[in-house]
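Novice: Got a predicted model here, sequence first, then my questions.
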Amino acid sequence: MSLYGVCYDCGAQATLRYKPDVALDDQPRPSVCNGCRMRREERMVEQFQERR
């Protein structure tokens, strides 16, 4: 599902997506743009690699 609106992270007008680092059950609607979603995914990968 996607929705057009203001990104929660950067404030840009964009097609919104769900946050990858938050459970879907905890998100009532998509809230971040694709760029911010990709940055969140990169942070998740970095944190995972640091734990190893």
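Specialist: Received it, and whenever you're ready, just let me know what you need. Numbers count the residues shown, from 1 in each chain.
Novice: C-alpha from now on. contacts and neighbour counts both.
Specialist: Noted.
Novice: Would you map the helices across the protein?
Specialist: Ranges of helices in the chain, per DSSP state H, are 34-51.
Novice: Comparison target, given below:
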Amino acid sequence: MTEITFGDKPTIILTENKKKRELTGDDKEKMLLYLKSTCDELKVLVKDLE
């Protein structure tokens, strides 16, 4: 499971086998870029549906 908290300092925590770990800086940046592009794609899809 991936838990993402947005705000002043975005955090991404992965839970694997009941153990939580925070992503490293590089992995966090990659995940945030991926989420931003996914969000942008969803905005386009929603606009097309309107």
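Specialist: Yep, it's here. Small disclaimer: the values here were computed from a predicted structure and weren't measured.
Novice: State the TM-score obtained for the two superposed chains.
Specialist: For these two chains in superposition, a TM-score of 0.46 is obtained (TM-score structural alignment, normalised by the length of the second structure); 31 aligned residues with a Cα RMSD of 2.6 Å.
Novice: Neighbours of residue 5 of the second structure, how many?
Specialist: Using other Cα atoms under 10 Å, residue 5 of the second structure has 10 other residues around it.
Novice: Which residue is the nearest non-sequential neighbour of it?
Specialist: Excluding its sequence neighbours, the residue lying closest to residue 5 of the second structure (Cα to Cα, 6 or more residues apart in numbering) is residue 11, at 5.2 Å.
Novice: how deep is the one you found tucked in, by neighbour count?
Specialist: 14.
Novice: who touches it in this structure?
Specialist: 3-5, 22, 28 (Cα atoms under 8 Å, 6 or more residues apart in numbering).
Novice: just these now: which is nearest residue 43 of the second structure?
Specialist: Of all these, residue 4 has the smallest distance to residue 43 of the second structure: 19.3 Å, by Cα to Cα.
Novice: separation between that closest one and residue 19 of the second structure?
Specialist: 16 Å (Cα to Cα, to the nearest Å).
Novice: Determine how far the lengthiest strand in the second structure lies from the middle of the whole chain.
Specialist: Criterion DSSP state E: the longest strand present in the second structure is strand 11-16. Computed by Cα atoms, centre = their mean, to the nearest Å, the chain-centroid distance of strand 11-16 of the second structure equals 10 Å.
Novice: Sort out which residues of it are buried, please.
Specialist: Of the residues in strand 11-16 of the second structure, 12-13 count as buried by neighbour count, 16 or more other Cα atoms under 10 Å.
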